[in-house]
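K.L.:
quick one: sequence plus predicted model below, questions after.
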Amino acid sequence: MENRKKVAFYTLGCKLNFSETSTIARNLQDEGFDRVDFEEVADMYVINTCSVTENADKQFKQVVRKAMKLNDKAFVAAVGCYAQLKPEELANVDGVDLVLGATEKFKLADYINDLSKNDFGEVHSCEIAEADFYVGSYSIGDRTRAFLKVQDGCDYKCTYCTIPLARGISRSDELENVLKNAYEISKQNIKEIVLTGVNIGDYGKGEFGNKKHEHTFLELVQALDEVEGIERLRISSIEPNLLKNETIEFVSKSRTFVPHFHIPLQSGSNGILKLMKRRYLREVYTERVNKIREVMPHACIGVDVIVGFPGETDEHFLETYHFLNEMDISYLHVFTYSERDNTEAVAMEGVVPANVRAKRSKMLRGLSVKKRRAFYESQLGTNRTVLFESENKEGYIHGFTENYVKVKTPWNPELVNTLHEINLTKIDEDGSVRMDFITELV
């Protein structure tokens, strides 16, 4: 046992990356490694990279430096989306020994010999067309929730996005395997599962470019609702054109699916949506929000929006601002457009100056604060169910209700990973909601 090597992981980016990091970690543990926190001295550091964040390159270098400071003789491996898109760039960063692309990342153990440092970063990456098989993943780390991957890749050709270049074609896990993974998670005393993927509403496409849907997203949701031992299921980001009324109606009556939807909009201007090559117009978005409000008035609805896309005039931006201001939504995730190599948008005319992008972003972030406050106020006096998390933040424990209201109460370790029925009483200075206990559920 003394010869077991220590490995630490750092994940940049999305929930999908977290689910895959967790799976890679379990694979290495099966190969004789012990997982430790990234803050600890380890024999190997694995960094799961992201291509979406604007400062992907800068963030990566900072994480490598941190690892080298902890142990300058440690073996450093880079995997994930940025490793697929810019493998040579990552391999040239001081301290990096191994770079694995989209198809190789789950075979990390096969590429490790004796963990000796390399003079140069060794690259193993494929042509992205070869990423046509599916590897199921789920994360277990935070005791209160797990991220369950159900789909990977994307067939959409949005003009700003590199994800199809980094992850390949749309493909899905078999329904039986998703249910098996959900059942395994339920045995770990985890109360909530978040479904994740690149384009989860496209669930059902098989491997090797098979476009036939074996099952629909609705069938996936219906089957997961039957899994015993899971208290809550949450749908992560889903495209508005793929979020069907039948799914919304099923969630409204579901045993486990919570009334929380995160639906990317990207722009409230049809002209900009067409330039982005999105697969819907804003009228479709309005229909989805109205349908959710019709059957789940208390639901939380989050929105992704991009500002500063090429060709976005002041008029286009104000169209987006007013559209969102009038819409009954709960919060925004605001992204400032940044140029990405090998995307159509890079060559488009009408580049928006950086200072204008920043100003628009600030306006929408302010709108998000206003929307979240209004949503929280609408929930005061109602009874909800909260799942408490594990962190002690300045003497308080926090949790989220089923409809994603963040609540707080004085720290009590016995509350960690428990569900309680509560009454929402008032909004605190930090924006979270105070509560009174009604009954303990689980």
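P.N.:
Here it is on my side, so go on.

K.L.:
all contacts plus neighbour counts: C-alpha atoms, from now on.
P.N.:
OK.

K.L.:
run the chain-centre distance for stretch 318-333.
P.N.:
If you compare the mean C-alpha spot of stretch 318-333 with that of the full chain, they lie 22 Å apart, counting by Cα atoms, centre = their mean, to the nearest Å.

K.L.:
select the longest helix from this structure.
P.N.:
Looking across the chain with DSSP state H, the single longest helix is helix 354-379.

K.L.:
by contact count, what packs against that one?
P.N.:
In this structure, helix 354-379 packs against strand 300-307, helix 314-326, strand 331-336, strand 419-427, with contacts taken as 3 or more Cα pairs under 8 Å, 6 or more residues apart in numbering; DSSP states H and E.

K.L.:
make it 6 Å
P.N.:
In terms of contacts (3 or more Cα pairs under 6 Å, 6 or more residues apart in numbering; DSSP states H and E), helix 354-379 is packed against strand 331-336.

K.L.:
circling back to that earlier point, tell me the buried residues in the longest helix of the chain?
P.N.:
Residues 357, 360-361, 364-365, 367-368, 371-373, 375-376, 379 are the ones in helix 354-379 that count as buried (16 or more other Cα atoms under 10 Å).

K.L.:
now tabulate the residues you listed in JSON lines and tack on distance to K6.
P.N.:
Formatted as JSON lines, the entries for the buried residues of helix 354-379 read as follows, by distance: Cα to Cα, whole Å:
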{"residue": "R357", "distance to K6": "44"}
{"residue": "R360", "distance to K6": "45"}
{"residue": "S361", "distance to K6": "42"}
{"residue": "L364", "distance to K6": "44"}
{"residue": "R365", "distance to K6": "41"}
{"residue": "L367", "distance to K6": "45"}
{"residue": "S368", "distance to K6": "42"}
{"residue": "K371", "distance to K6": "45"}
{"residue": "R372", "distance to K6": "42"}
{"residue": "R373", "distance to K6": "45"}
{"residue": "F375", "distance to K6": "45"}
{"residue": "Y376", "distance to K6": "44"}
{"residue": "Q379", "distance to K6": "46"}
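
K.L.:
okay, one more to line up with it:
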Amino acid sequence: MTDTTIFQNKKAVYYTLGCKLNFAETSTIGKTLKEVGVRTVRKGEQADICVINTCSVTEMADKKCRQAIHRLAKEHPGAFIVVTGCYAQLKPGQVADIEGVDLVLGAEQKGDLMKYLGNLEKHEHGEAITTATKDIRTFVPSCSRGDRTRYFLKVQDGCDYFCSYCTIPFARGRSRNGKIADLVEQVRQVAAEGGKEIVLTGVNIGDFGKTTGESFFDLVKALDAVEGIERYRISSIEPNLLTDEIIEYVARSRRFMPHFHIPLQSGCDEVLKLMRRRYDTALFASKIHKIKSLMLDAFIGVDVIVGTRGETPEYFEQAYEFIQGLDVTQLHVFSYSERPGTQALKIDYVVSPDDKHQRSQRLLALSDEKTRSFYARHIGQEATVLMEHSKPGCPMHGFTDNYIRVELEQNDALDNQLIRVRLGDFNDDGTALKGIIL
């Protein structure tokens, strides 16, 4: 067991790549080290410990992870470097071979960091400690705030879906979750700290309950009853798991916001089959219609992958036409990236990088058009905005209940406050609406 006295007055730097779930988990690691006397480095200081939480959703993500490791090793010479996260789980040997890396922890180990740090003694070669994917069973609770006003609560981890293009089930393990009673307790703690908004995060949150015999709908109802929290947002949820009862509940809930993030991935049924997704475009369209019939002003974000193997020009045009006809607010567009070991590599038809880029640009332009139209419809309306901390000298930003970004003049007193405003015109860069305090 690690002698914790050696951590007194040590300094650590944390670097996170990838999803909100990773940020929540890094925050938990930071709290663990803080409890034994480690503080976060200040600007210009040298760290004794570097913790890098990695992503591996694309080839570019792997590259960014390697670049981050090299950069931190250079900026903090002599620091004990720990690498964890999805890239570490998938390629532990490769990561351990990177110069400067001392310890590589897999998905099962990262929640028990103190067990593996030893005396922080550096060695010539990094040590990799991981567990086979099938044996990843632990659910590590995480709730982070970081520099943001919103909190991110991890409610679920892992995935049982094995879509043909995705390595996340191999990196994260099978679907598992925390107990509702424990999550409610975490939320009560957030309320006690003065937190007003919580985003529910996970890998496949609609699959919540696999390990506890509960359901995501049970969780939503339980969290809605916690006093002190003003707002909840549901992060990405699979369309086949977004039930009508959840949509109807959100529509009448005061605390769950009219804001959905639903992965589509392709608007073409043939491509969805190649991707091994668990729905078709008809089901997806029915979910959008259900939301809009109950919450006309709901913000709906949609994930789309372009250029996946098998996406012929004809299939892409079908997808584009389908997405164009959807009453959604914003598209999160990703270019398909070949991932070793995935079933998608068996599909013959390959999309060229140029075609991927062109398709991506078309969808991004469509997204801008839809988002701008959504914002424009709300100009002149009144709304409640939760203001967020901003850098000195910069305008403050916050979000309405339906996730419209609002800009106000800098005023520290407004941080984490719910402010009633009238929505004005677009700001100078077109990314927000100007708010007029009522």
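P.N.:
Sure thing, it's come through. Just so you know, these numbers come straight off a predicted model, no measurement behind them.

K.L.:
what's the mean deviation for the longest helix of the first structure versus the second structure?
P.N.:
Aligned to the second structure and superposed, helix 354-379 of the first structure gives a mean residue distance of 0.7 Å (mean Cα distance after the TM-score superposition for the first structure).

K.L.:
the next helix-or-strand element following that helix vs the second structure, average distance?
P.N.:
For helix 354-379 of the first structure, the following helix or strand on the C-terminal side (DSSP states H and E) is strand 383-388. Its match in the second structure and strand 383-388 of the first structure itself, once the structures are fitted together, sit a mean 1.0 Å apart by mean Cα distance after the TM-score superposition for the first structure.

K.L.:
quick one, strand 383-388 of the first structure and strand 419-427 angle?
P.N.:
Using axes from the mean of the first three to the mean of the last three Cα atoms, to 10 degrees, one finds that strand 383-388 of the first structure and strand 419-427 are set 110 degrees apart in direction.

K.L.:
how far away from the center of its chain is strand 383-388 of the first structure?
P.N.:
Per Cα atoms, centre = their mean, the centroid offset for strand 383-388 of the first structure relative to its chain is 22 Å.

K.L.:
and what of stretch 294-307 of the second structure?
P.N.:
Mean-position distance between stretch 294-307 of the second structure and its chain equals 16 Å (Cα atoms, centre = their mean).

K.L.:
gap between the two ends of it?
P.N.:
For stretch 294-307 of the second structure, the first and last residues are 34 Å from each other (Cα to Cα, to the nearest Å).

K.L.:
what do you get for stretch 216-236 of the first structure?
P.N.:
By Cα to Cα, the extent of stretch 216-236 of the first structure from end to end equals 16 Å.

K.L.:
which outside residues touch that stretch?
P.N.:
Taking contacts as Cα atoms under 6 Å, 6 or more residues apart in numbering, the residues outside stretch 216-236 of the first structure that touch it are 186, 191-196, 201, 203-204, 247, 256-258.

K.L.:
do you know how far the closest residue to K291 of the first structure other than its chain neighbours is from E31 of the first structure?
P.N.:
Ranked by Cα to Cα, 6 or more residues apart in numbering and with sequence neighbours excluded, the top spatial neighbour of K291 of the first structure is N245, at 7.1 Å. Shown here: N245 of the first structure relative to E31 of the first structure, a distance of 45 Å by Cα to Cα.

K.L.:
go on, D119 of the first structure?
P.N.:
Distance from D119 of the first structure to E31 of the first structure, by Cα to Cα: 25 Å.

K.L.:
between these two, who's got more neighbours?
P.N.:
E31 (13 against 10; other Cα atoms under 10 Å).

K.L.:
give me the aligned partner of the more buried one over in the second structure.
P.N.:
When the second structure is aligned by TM-score structural alignment, E31 of the first structure is paired with V36.

K.L.:
and V7 of the first structure, what pairs with it in the second structure?
P.N.:
Across the two structures, V7 of the first structure finds its equivalent in A12 of the second structure, going by TM-score structural alignment.

K.L.:
residue range for stretch 265-277 of the second structure in the first structure?
P.N.:
With TM-score structural alignment as the criterion, stretch 265-277 of the second structure aligns to 266-278.

K.L.:
what about the strands in the stretch 201-350 of the first structure?
P.N.:
Shown for the stretch 201-350 of the first structure, the strands assigned by DSSP state E, counting those that start in this stretch span residues 232-235, 260-266, 300-307, 331-336.

K.L.:
and for the stretch 51-200 of the second structure?
P.N.:
Counting by DSSP E, counting those that start in this stretch, the stretch 51-200 of the second structure forms strands over residues 80-85, 101-105, 127-129, 143-144, 151-154, 156-157, 176-177, 197-201, given from the N-terminal end onward.
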